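> need coordinates for the below:
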Amino acid sequence: MRDDLLPRETPVRLIDPRGDGVDDAHYTAPDIDRLRDAYRALVEGRRINDQASALVRQGRLAVYPSSHGQEACQVAAALVLDEPDWLFPTYRDAVAIIGRGVSPADAMVLLAGDWHSGYDPAEHHVAPQATPLATQLLHAVGFAQAARHRGESTVVLALCGDGATSEGDFHEAMNFAAVFHAPVVFFVQNNEFAISVPLSRQSAAPSLAHKAIGYGMPGERVDGNDVAAVLAVLGEAVDRARSGGGPSLVEAHTYRMQAHTNADDDTRYRERDEVQAWIERDPLTRLRAHLVAQDALSDDDEQRIAAGAERIAAQLRAALNADADLDPEDLFRFVTAERSSQLEEQWRMLQGEIARDALTQAGAQP
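Reported below is the predicted structural model:
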């Protein structure tokens, strides 16, 4: 077995849970300015997560799969990509999507129950959020291969969770990417649970990163709550793909601090003590402690960052509390390039129902 394909026995770590730096023989921590940028993004991501969860309770979002506690993975996924690169996210990756320039309100449109993704993928180089597990991985590999045929330097970062590694699409995507040397990085956010199913029931492999070996690509493990380490490991994988080195798999070890979604009761399958233990590994407080120790984060800095996060939350609330201006014809306008006779007939029927309802409403007026 080639040693260069094997992941480490323990995940890469550059900042420990106390905020102390950790020396590594291979990876170097990002500079302070980049870590300060990451900290701002972590604070904003946490605020977005908490605000979106509140909007679910208020009935303004149909569902929200929070990435609370996983923000280091989200932030790093956005920061390691260049402008021409593409992100292929899952339903839990709203913070990463926003990090690529999509407005928070647009990133929530799909989760509010609308019929479209809420943003233009071509404008932001972000594919629509994928709800079915692992389907976006095949799309990501195809996109990366097409970019390679066009002679572009595009790298595709394909996100998924640990549960997705049990899907056939995951393995098909890995195999195709490796065989055709596609410039794609598979980023598995291993948060320990696929809804209620723990990782121990998903895989018997030493780690999910070890799955890369079978396809002839390198795998690496990283502390997913250490944003410095995730930036370093993901950054190297992206650079490798861009320089013609082919695909790789990065497994981030993190934890889903909250329920799968608002429709899930996580007390049925995990103990509170387990969740509590991960609070001490919080990516936000870890990086904050590190920056404070480096005299790189003042009280004024924190207040300014917090105020910026609050403005984002306020804008998100305002956007989702506004009543939508709905056009019923949108139900038919974008189904096909040319509207079929059957769709045209259905649209006329709906127009008749709307007109009758309007007459009824008018007649009911005093």
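> C-alpha from now on. contacts and neighbour counts both.
Noted.
> what comes into contact with stretch 309-326?
For stretch 309-326, the external contacting residues (C-alpha atoms under 8 Å, 6 or more residues apart in numbering) are V43, E44, R47, I48, Q51, L55, R60, L61, P104, A105.
> now the second one, please; I'll put the structures next to each other:
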Amino acid sequence: MDDGRRVVLHVGAPKSGTTHLQSRLNRNADALAAHGVLVPRAPADDGPASLAFRAALDLTGVRLGRPRRYTDGWWPRLVEAVTTHDGTSVVSDEALVRCTDATAARAVRDLAAGGAEVHVVYTARDLARQLVSGWLEGLKHGQSLTYGDYLARARDGGLKPLRTYDLPTVLARWAGVLGHPERVHLVTVPPAGADRDLLWQRFTAAAGLDPAWAPRPARRSNDAVGLPEAQFLRALNERLGDDARRGGRWHATVRDVVVGRGLAGRDSPRVRLDPAHHGWVAALTATWLAQVRASGVDVVGDLADLEPVRTDAADWVDPDRVVPAAVGAADAALGALAALAAPSGEPVGPPAYDR
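As a prediction, this is how the structure comes out:
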């Protein structure tokens, strides 16, 4: 670890192992503190890891359905915690990827107060898997857009989340604000099937930490649902309409009970990129990687990890079509409904203002 004050700002991207990394950071906050590393946390009665999340929403002004009372004033609280710490601070939340040039400049200015050296870490996975995960994450939050329409919008530039995956734009924003591209660290997410601890090792290398300082494994990860579960979830969202979306009366139930307890983590066929879309995804990735190589940012990992793997057309199943093996979809539905009925037949409280 460097001498003096240092702030590591992990800004995303969404669906790039951020939940896993944040879980490990928070679970080992006390162990890291013994080495002079601060992982800012809210009071215990305010929910796990909410300080960085609320602060990011306050900074960016993107509240994701939360009321102002949930976000207002949290960025200054985070800044105070970091600027009064004599050592390294690690702040991680993917909502920070929504920063504009102006809010990114404010973030660096505020966190650098008193002479701290600010570094930015951006974790990224290949665009093929990123797009799939983005569609599945949308379903978890009440969206009902078909997979085909989702990919078409991404191809044609009409998909807002694609902006948070745009490597050159995000990296250039933070490099420009810092004035030191070498203080921007691009961490590549290992390919499917790799040792899961490899992402943690790469992240700690970028952050200047010893991975041994956080020995306890992550407890949480944002596991995606499989293909039959996704089909069921999209049909459910269509039926519930706005009630399944952020702020809706069934949003917390769908997200936390139907998905969290009933659908996630099942051993089901995975949703994969439509082979018909591989060409533009590969071409866009090649353009992005060429710009990254010329940018001067620090790459931790292998840029080859970000090259999309082509889906075998013979094995691909369209999520917008009914799976012939209807038993899988029926079993997924039964699992979800059983989880929903277990606590009660009512929504899980009012819309939950947490992660």
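> TM-score for this pair?
Here the TM-score for the pair of chains, by TM-score structural alignment, normalised by the length of structure 2, is 0.33; 183 aligned residues with a C-alpha RMSD of 6.1 Å.
> if we can go back for a sec, inside helices: which ones of the contacts of stretch 309-326 of structure 1?
Members of the contacts of stretch 309-326 of structure 1 lying in helices (criterion: DSSP state H): V43, E44, R47, I48, Q51, L55, P104, A105.
> what about burial for those, which qualify?
For those, a burial check counting by 16 or more other C-alpha atoms under 10 Å picks out V43, E44, R47, I48, Q51, L55, P104, A105.
> hmm, which two among the residues you listed are most spread apart?
The widest separation within those, taken as C-alpha to C-alpha, falls between V43 and L55 and amounts to 18.4 Å.
> for the helix or strand containing N26 of structure 2, which helices and strands make contact with it?
Assigned by DSSP states H and E, N26 of structure 2 belongs to helix 18-27. Packed against helix 18-27 of structure 2, as judged by 3 or more C-alpha pairs under 8 Å, 6 or more residues apart in numbering; DSSP states H and E, are no other helices or strands.
> hang on, V75 of structure 1 packs against A41?
Yes - with contact defined as C-alpha atoms under 8 Å, V75 of structure 1 reaches A41; the gap is 6.3 Å.
> list residues touching both of these two?
Common contacts of V75 of structure 1 and A41, defined by C-alpha under 8 Å, 6+ apart, comprise G99.
> hey, where'd the helices end up in the stretch 1-150 of structure 2?
In the stretch 1-150 of structure 2, the helices defined using DSSP state H, counting those that start in this stretch lie at 18-27, 29-33, 50-60, 68-71, 74-83, 101-111, 127-140, 147-155.
> what's the answer for the stretch 151-300 of structure 1, then?
For the stretch 151-300 of structure 1, applying DSSP H, counting those that start in this stretch gives helices covering 168-179, 227-242, 272-279, 283-293, 299-321.
> what about G363 of structure 1, neighbour count?
For G363 of structure 1, the count of nearby residues is 9 (other C-alpha atoms under 10 Å).
> just to revisit the earlier point, may I see the buried ones among the ones in helices among the contacts of stretch 309-326 of structure 1 organised as JSON lines, with distance to P198 of structure 1 added?
Shown next, in JSON lines, are those (distance: C-alpha to C-alpha, whole Å):
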{"residue": "V43", "distance to P198 of structure 1": "28"}
{"residue": "E44", "distance to P198 of structure 1": "29"}
{"residue": "R47", "distance to P198 of structure 1": "27"}
{"residue": "I48", "distance to P198 of structure 1": "27"}
{"residue": "Q51", "distance to P198 of structure 1": "27"}
{"residue": "L55", "distance to P198 of structure 1": "28"}
{"residue": "P104", "distance to P198 of structure 1": "31"}
{"residue": "A105", "distance to P198 of structure 1": "32"}
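> which one of those residues is nearest to R333 of structure 1?
Nearest to R333 of structure 1 among those, with distances taken as C-alpha to C-alpha, is A105, at 23.2 Å.
> identify the residues contacting that closest one.
Counting by C-alpha under 8 Å, 6+ apart, A105 of structure 1 touches Q315, L316, A319, L320.
> run a quick neighbour tally on the second one.
The local packing of L316 of structure 1 (other C-alpha under 10 Å) involves 21 other residues.
> and for the first one?
For Q315 of structure 1, the neighbour count with other C-alpha under 10 Å is 15.
> the last one now?
Residues lying near L320 of structure 1 (other C-alpha under 10 Å) number 19.
> ok, now the third one?
The local packing count at A319 of structure 1 equals 16, with neighbours defined by other C-alpha under 10 Å.
> next, the buried residues of the strand or helix carrying A336 of structure 2.
Following DSSP H and E, one finds A336 of structure 2 within helix 326-341. Judged by neighbour count using 16+ other C-alpha under 10 Å, the buried positions of helix 326-341 of structure 2 are G328, A329, A332, A333, G335, A336, A339, L340.
> closest to R155 of structure 2 out of the residues you listed?
Minimum separation from R155 of structure 2 among the buried residues of helix 326-341 of structure 2 (C-alpha to C-alpha) is found for A329, which lies at 28.7 Å.
> look up the closest residue to that closest one, ignoring the ones flanking it.
Closest residue to A329 of structure 2 apart from its sequence neighbours, by C-alpha to C-alpha, 6 or more residues apart in numbering: P228 at 4.6 Å.
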